[in-house]
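Trainee: Got a predicted structure here, sequence first:
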Amino acid sequence: MDQNKPFVTEFLETYKRHPALWNAKSNVSKNKHLRNLGIEDLLKVCQEKFKDANTAFVKRKINNLRTVFRRELNKVLKSKTTGSSVNEIYIPTLWYYDLLSFTTEDESGRVGISSLDDDTELQFT
């Protein structure tokens, strides 16, 4: 696995430079041309190590990396919501967890809207 770290690191850094591939809330994600450019850049990275790589390989690689990342993220979130103390919060063991954490930016930007005015006092009877 250590021999793949430089490849995966470069792959994820290239992936990060193409928000059209990972940021669903961005307008660029709707641009098919930008998505294809991102896939092409990732394909170049893959072909340096895997000569037979094609776009299907790139898409599978993205899916695999994100799936494993999402499992780790869910463990972290679950440990936070179970009322665990700070010492019991799950620490991700996935070595590229921090490298892929940028993909959660589009999800963490969700803002809740209150139906109550800020000046309204709640009265419980």
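Mentor: That came through fine. Residues are numbered from 1 along each chain as shown.

Trainee: use CA for all of it now, contacts and neighbours both
Mentor: OK.

Trainee: what comes up buried for the helix or strand where Ala56 lies?
Mentor: Using DSSP states H and E, Ala56 sits within helix 55-81. The neighbour-count check on helix 55-81 (16 or more other C-alpha atoms under 10 Å) flags 58, 61-62, 66, 69-70, 72-73, 79 as buried.

Trainee: What segments of the chain are helices?
Mentor: Applying DSSP state H to the chain gives helices spanning 5-16, 19-22, 32-49, 55-81, 97-100, 105-108.

Trainee: Make CSV out of those helices and add distance to Ile89.
Mentor: Listed next are those as CSV, based on distance: least, C-alpha to C-alpha, whole Å:
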stretch, distance to Ile89
helix 5-16, 26
helix 19-22, 27
helix 32-49, 34
helix 55-81, 5
helix 97-100, 15
helix 105-108, 19
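
Trainee: related to what we said a few turns ago, and the buried residues of helix 55-81, which two are furthest apart?
Mentor: Val58 and Ser79 (31.9 Å; C-alpha to C-alpha).

Trainee: Not counting its neighbours along the chain, what's nearest the residue nearest to the spatial centre of the chain?
Mentor: In the chain, the C-alpha nearest the mean C-alpha coordinate belongs to Thr103, at 2.6 Å (C-alpha atoms, centre = their mean). In this structure, Thr103 finds its nearest non-sequential neighbour in Trp22, 6.3 Å apart by C-alpha to C-alpha, 6 or more residues apart in numbering.

Trainee: count of neighbours near that neighbour?
Mentor: Residues near Trp22, counting by other C-alpha atoms under 10 Å, number 21.

Trainee: Take this one as well and set it beside the first:
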Amino acid sequence: MDSANSREVLSDFIDLYQSFPCLWKIKSADYYNKHAKQIAQDKLVEKLKECDPNADRESCLRKINSLRASFRKEFKKVQASYKSGASTDDIYKPNLWYYEKLLFLKDQEMPGRSRSSLEEESFEREMADDESRPKNRKRKAPDPTEELVKLAYKRLQQPQDDSDILAAAWAVELRKMDPQQQLFAKKAINEILFEGQMGTLHRNSVEINVSRVSTP
């Protein structure tokens, strides 16, 4: 795009910016309206894309800050020349072609720290918040497998005693059995554990494959 067209787009961009007081006027009713600001920002980005196809909110912010900084610099020179008591002919004349278009910002300037600086920082924070905020992102449900792995990893980090080692060895042997034998083994183990918790185990508590002959 040639410079003439770029200048025309920039002129329209400034007009559009002026039409959204929520972005620059502290006393605007919508100054703290985040939804209104977001709509305004999106409109400005669309306009800026007419001369910069890669424009986004960040580049839009840089463009606004650049325009306002240049205007502020020239505005201060004009004000300084008035205060110096210079004659009408000696009043500083800004070189910016868009200086007159940005005069709507002059009431936002004040001694010390300018209001425009405050507005730019607010605008920047709004953009940063919008960029960092998840867009309709739903909270992902926990993966059971992942949770199990985390639990196992945590368990492995803990020191093992003899019972842990013995149980792991039994688990290995249990997996070698066919399903029916596993059921028998689990039943026997559960009964032994129960008796042990009751304190009734003794040396002859377990009998394996003992033939029982019924008597008449």
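Mentor: Great, that's in hand. Keep in mind it's a predicted model, so treat the numbers as computed, not measured.

Trainee: quick one: TM-score?
Mentor: Superposed pair, TM-score by TM-score structural alignment, normalised by the length of structure 1: 0.79. Supporting alignment: 108 aligned residues with a C-alpha RMSD of 1.6 Å.

Trainee: sorry, back to before: can you state the mean residue-to-residue distance of the helix holding Ala56 of structure 1 versus structure 2?
Mentor: If you overlay the two and look at helix 55-81 of structure 1, the average distance to its match in structure 2 is 0.4 Å (mean C-alpha distance after the TM-score superposition for structure 1).

Trainee: Report the separation between the counterpart of Ile89 of structure 1 in structure 2 and Asn190 of structure 2.
Mentor: When structure 2 is aligned by TM-score structural alignment, the residue opposite Ile89 of structure 1 is Ile91. If you measure Ile91 of structure 2 against Asn190 of structure 2 using C-alpha to C-alpha, to the nearest Å, the figure is 100 Å.

Trainee: and what of Gln38 of structure 2?
Mentor: From Gln38 of structure 2 to Asn190 of structure 2 the distance is 65 Å (C-alpha to C-alpha).

Trainee: ok, now Lys73 of structure 2?
Mentor: Distance of Lys73 of structure 2 to Asn190 of structure 2, computed by C-alpha to C-alpha: 86 Å.

Trainee: circling back: looking at Ile91 and Asn190 of structure 2, which is more packed in?
Mentor: A count of neighbours by other C-alpha under 10 Å puts Ile91 above the other of Ile91 of structure 2 and Asn190, at 17 against 11.

Trainee: Test my guess that Glu120 of structure 2 contacts Ser66.
Mentor: No: applying C-alpha atoms under 8 Å, one finds Glu120 of structure 2 not in contact with Ser66, separated by 10.6 Å.

Trainee: Tell me the counterpart of the residue nearest to Thr103 of structure 1 in structure 2.
Mentor: Aligned by TM-score structural alignment, Trp22 of structure 1 pairs with Trp24 of structure 2.

Trainee: Isn't its match up against Ser117?
Mentor: No: with contact defined as C-alpha under 8 Å, Trp24 of structure 2 does not reach Ser117; the gap is 9.8 Å.

Trainee: Residue in structure 1 paired with Ala152 of structure 2?
Mentor: Ala152 of structure 2 maps onto nothing in structure 1, by TM-score structural alignment.

Trainee: Near Ala152 of structure 2, how many residues? Count them for me, please.
Mentor: By other C-alpha under 10 Å, the residues close to Ala152 of structure 2 number 11.

Trainee: which element is it on?
Mentor: Here Ala152 of structure 2 sits within helix 144-157, counting by DSSP H and E.

Trainee: after that helix, next one along is what?
Mentor: Using DSSP H and E, the helix or strand that follows helix 144-157 of structure 2 in sequence is helix 162-175.

Trainee: Over which residues of structure 1 does the helix or strand just after that following helix lie when aligned?
Mentor: Next helix or strand after helix 162-175 of structure 2 toward the C-terminus (DSSP H and E): helix 179-198. On structure 1, no counterpart of helix 179-198 of structure 2 exists by TM-score structural alignment.

Trainee: on contacts alone, who are the packing partners of helix 179-198 of structure 2?
Mentor: If you count contacts as 3 or more C-alpha pairs under 8 Å, 6 or more residues apart in numbering; DSSP states H and E, helix 179-198 of structure 2 packs onto helix 162-175.

Trainee: If anything else comes up later, I'll come back, but that's it for now.
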